[in-house]
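Enquirer: how does the following fold in three dimensions:
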Amino acid sequence: MSSSLAMVEALLQEFHQPATPNIRKREIETELIAFRGQTSAWQISLQVAASIDTNPYLWFFSTSTLEHWISRRWTHLTANEKTLLRETLWNTYANLSVANVPRRQRDTFAQLIALIGKREFPDDHPNYIVHCLELVRSEKFVLGITLLRITSEEVLSNRDCVTTERQSYFHSW
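Expert: The predicted structure is shown next:
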């Protein structure tokens, strides 16, 4: 796992070097896309995403890999893997320091959690909205409001075609 992570980090560093020619950048993109499709990619990416203080290129690539798995490969995950992904993202997000973590990173976490919430609420994760509201009522108010706003945007968007019935259920909260 660490060798894959080291390879991805090296590719990202090379990609972002000003001297890297466009032909090489396309090759790197192909390699990164291949990594993203590997069955262990989401697990490696989850570890990276949970450590906020990592290389920013690696962190953002990891979160985009998680978004890929949540949006396009969710059905390939087992129930335990879905739970691990959901709980790790939630716990990391709920423990973020609003003062010390850049807004873009907080919003990225909220986006990932909202994507999962949109897929799982109410059937597989009935407490999703309750957890959001608990954040609003705590000292993590900003995180709760951010998560509710992004969840609302996700539910109302046409991506993934949320049924009218599910939209109504979200709105009833």
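Enquirer: only C-alpha atoms for contact and neighbour calcs from this point on.
Expert: OK.
Enquirer: these two touch, right, Ala41 and Phe35?
Expert: Yes: with contact defined as Cα atoms under 8 Å, Ala41 counts as touching Phe35 (6.4 Å).
Enquirer: so which elements touch the host helix or strand of Gln43?
Expert: Applying DSSP states H and E as the criterion places Gln43 in helix 41-50. Applying 3 or more Cα pairs under 8 Å, 6 or more residues apart in numbering; DSSP states H and E, we find helix 41-50 packed against helix 56-72, helix 79-94.
Enquirer: center of the protein - which residue?
Expert: Most central in the chain under Cα atoms, centre = their mean is Leu112, positioned 3.2 Å from the mean C-alpha point.
Enquirer: would you mind measuring from that one to Ala10?
Expert: Remark: distance between Leu112 and Ala10 (Cα to Cα, to the nearest Å) = 25 Å.
Enquirer: residues touching Arg86, list them.
Expert: Ile113, Ile116 (Cα atoms under 8 Å, 6 or more residues apart in numbering).
Enquirer: correction: the previous question concerned Leu89.
Expert: Leu46, Ala50, Phe109, Leu112, Ile113 are the contacts of Leu89 under Cα under 8 Å, 6+ apart.
Enquirer: and which of the residues you listed is nearest Ile23?
Expert: When those are ranked by distance to Ile23 (Cα to Cα), Leu46 comes first, at 29.7 Å.
Enquirer: another sequence for comparison is provided below:
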Amino acid sequence: MDEYVTSEFLRLVGLVQFTRVTKIPGYDPQPELDATAAEFAEHQQQKGRQKSKAAQAEWQRRADALDARLAELESRGKTEPRREIVPTGRTFADEWHAANTAGKRAMLIDAGARLDVKRGTKGGWRMLDLRRVEFAITGELDPCIGEAAAMAGHLAAEDNPDHAPTPGAKAHRNLTPQTLATAA
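Expert: You can find the predicted model right below:
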């Protein structure tokens, strides 16, 4: 099973570029703004209760600091959390071969890989019966898998000059600069 899953996983996504996803948390100043405003309101209730000039100066210093903090928080905008996708320059195959068992398992889980095995017949099979298994990857890699399959088909067609022509395509034989000029 391990060999089958490895070969199928690498066949489907081996050439796909591996990326790192960095989650950047958002910021909402509103909770801190509310807490600071409540602290400022409570501080304002203490106004005039100070008897000494030093206490009055300290009260005013604290009031000014809370006011400045409120102004700073009001100037900040809300930032939504986001994901940043950074290409690594490596393929899934590169990462697979460099990973240990736990890393490979994590790659399969993250990719949404699934292996379905149908019930077999009695008889003690010694080899994997491919008619009983189905490997699929669903999730974020679906578009990449389709792109990689299309690219592999295109490359295979280029490598095999005897492939069937594309429907609707016209082939020119004995192309020379003169025939190209008249065809254009």
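Enquirer: got a TM-score for the pair?
Expert: The TM-score (TM-score structural alignment, normalised by the length of structure 1) is 0.26; 71 aligned residues with a Cα RMSD of 4.6 Å.
Enquirer: my read: the residue nearest to the centre of structure 1 touches Leu66, true?
Expert: Yes: if you go by Cα under 8 Å, Leu112 of structure 1 and Leu66 touch, sitting 7.5 Å apart.
Enquirer: quick one on the thing from earlier: pick the most buried one from the helices and strands packed on helix 41-50 of structure 1.
Expert: helix 56-72 (a mean of 19; mean count of other Cα atoms under 10 Å).
Enquirer: count of neighbours near Arg166 of structure 1?
Expert: 15 (other Cα atoms under 10 Å).
Enquirer: repeat for Leu5 of structure 1
Expert: Leu5 of structure 1, neighbours per other Cα under 10 Å, totals 17.
Enquirer: next one: the one 10 residues further on
Expert: Phe15 of structure 1 is surrounded by 20 other residues when neighbours are defined as other Cα under 10 Å.
Enquirer: and it, how far is that from Asn22 of structure 1?
Expert: 9 Å.
Enquirer: what kind of secondary structure is Phe135 of structure 2 in?
Expert: strand (DSSP: H, G, I helix; E, B strand; the rest coil).
Enquirer: state the number of residues packed around it.
Expert: Phe135 of structure 2, neighbours per other Cα under 10 Å, totals 13.
Enquirer: quick check: the closest residue to it other than its chain neighbours vs Trp96 of structure 2, distance?
Expert: Sequence neighbours aside, Leu115 is the residue nearest to Phe135 of structure 2 in space, at 4.6 Å (criterion: Cα to Cα, 6 or more residues apart in numbering). Relative to Trp96 of structure 2, Leu115 of structure 2 is positioned 18 Å away (Cα to Cα).
Enquirer: which of these two has more neighbours?
Expert: The neighbour comparison of Leu115 of structure 2 against Trp96 (other Cα under 10 Å) goes to Trp96, with 19 against 13.
Enquirer: what strand or helix carries that one?
Expert: helix 92-98.
Enquirer: that helix packs against which elements?
Expert: Using 3+ Cα pairs under 8 Å, 6+ apart: helix 92-98 of structure 2 touches helix 2-13, strand 17-24, helix 101-111.
Enquirer: show me the contact partners of the helix or strand following the second one.
Expert: The helix or strand immediately downstream of strand 17-24 of structure 2 is helix 30-44, counting by DSSP H and E. Around helix 30-44 of structure 2, the neighbours that count as contacts under Cα under 8 Å, 6+ apart are Ala63, Leu66, Asp67, Arg69, Leu70, Leu73, Glu74.
Enquirer: which of those are buried?
Expert: Ala63, Leu66, Arg69, Leu70, Leu73 (16 or more other Cα atoms under 10 Å).
Enquirer: and the last one, how far is that from Glu32 of structure 2?
Expert: Spelled out, that is Leu73 of structure 2. Leu73 of structure 2 is 8 Å from Glu32 of structure 2, by Cα to Cα.
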